[in-house]
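Trainee: Predicted model and sequence follow; I will ask about them next.
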Amino acid sequence: MFDWIATITFDQIALSLVTVALLRDGMVLALPDRIAGPGGWLIDTGEE
């Protein structure tokens, strides 16, 4: 049933983490502060 999980490699996991980090940084840069910034509802970066 879970045989597919054995096919996941460390490289795939590492690439996924890097991709998520890059997407988050891109969203913080591109979206307005009320959405992704200090006090944002999607990504709260904390106080400046």
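Mentor: Perfect, I can see it now.
Trainee: From now on I want contacts and neighbour counts done on CA atoms only, so please keep to that.
Mentor: Noted.
Trainee: ok, V18 - how many residues close by?
Mentor: For V18, the count of nearby residues is 12 (other Cα atoms under 10 Å).
Trainee: What helix or strand is it located in?
Mentor: Assigned by DSSP states H and E, V18 falls within helix 10-30.
Trainee: Does anything pack onto that helix? Which helices or strands?
Mentor: Counting contacts by 3 or more Cα pairs under 8 Å, 6 or more residues apart in numbering; DSSP states H and E, helix 10-30 is packed against strand 36-37.
Trainee: structure B:
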Amino acid sequence: MLWTLLLILLLMWALGLGVGVGGNLIHILLVVALVVLVVNLLQGRRALG
């Protein structure tokens, strides 16, 4: 679920860079995608340990 959200956010960010629409929203989406990635990685490490 988190990987799907991360992928969607990164695609939206990449499309926003190409089109040039959204301004600060693009950067917010990128930050949210990175937070989702970090949370997912931390949860994975906790499950392994």
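Mentor: That came through, no problem. Nothing here was measured: the structure is a model prediction, and the numbers come from that model.
Trainee: Please state their TM-score.
Mentor: TM-score of the superposed chains, computed with TM-score structural alignment, normalised by the length of structure 1, equals 0.45; 25 aligned residues with a Cα RMSD of 1.9 Å.
Trainee: in the helix holding V18 of structure 1, what counts as buried?
Mentor: Buried positions in helix 10-30 of structure 1, judged by neighbour count with 16 or more other Cα atoms under 10 Å: 27-28.
Trainee: Relative to L48 of structure 2, how far out is the most centrally placed residue in structure 2?
Mentor: What sits nearest the mean C-alpha location of structure 2, by Cα atoms, centre = their mean, is A33, with 1.5 Å. Applying Cα to Cα, to the nearest Å, the value for A33 of structure 2 to L48 of structure 2 is 23 Å.
Trainee: and what of V32 of structure 2?
Mentor: Separation of V32 of structure 2 from L48 of structure 2 (Cα to Cα): 24 Å.
Trainee: the more surrounded of these two?
Mentor: The neighbour count for V32 of structure 2 versus L48, taken as other Cα under 10 Å, is higher for V32 (16 against 7).
Trainee: what helix or strand is the closest residue in space to the more buried one that isn't next to it in sequence on?
Mentor: Using Cα to Cα, 6 or more residues apart in numbering and skipping residues adjacent in sequence, the residue nearest V32 of structure 2 is L9, 7.7 Å away. Assigned by DSSP H and E, L9 of structure 2 falls within helix 2-19.
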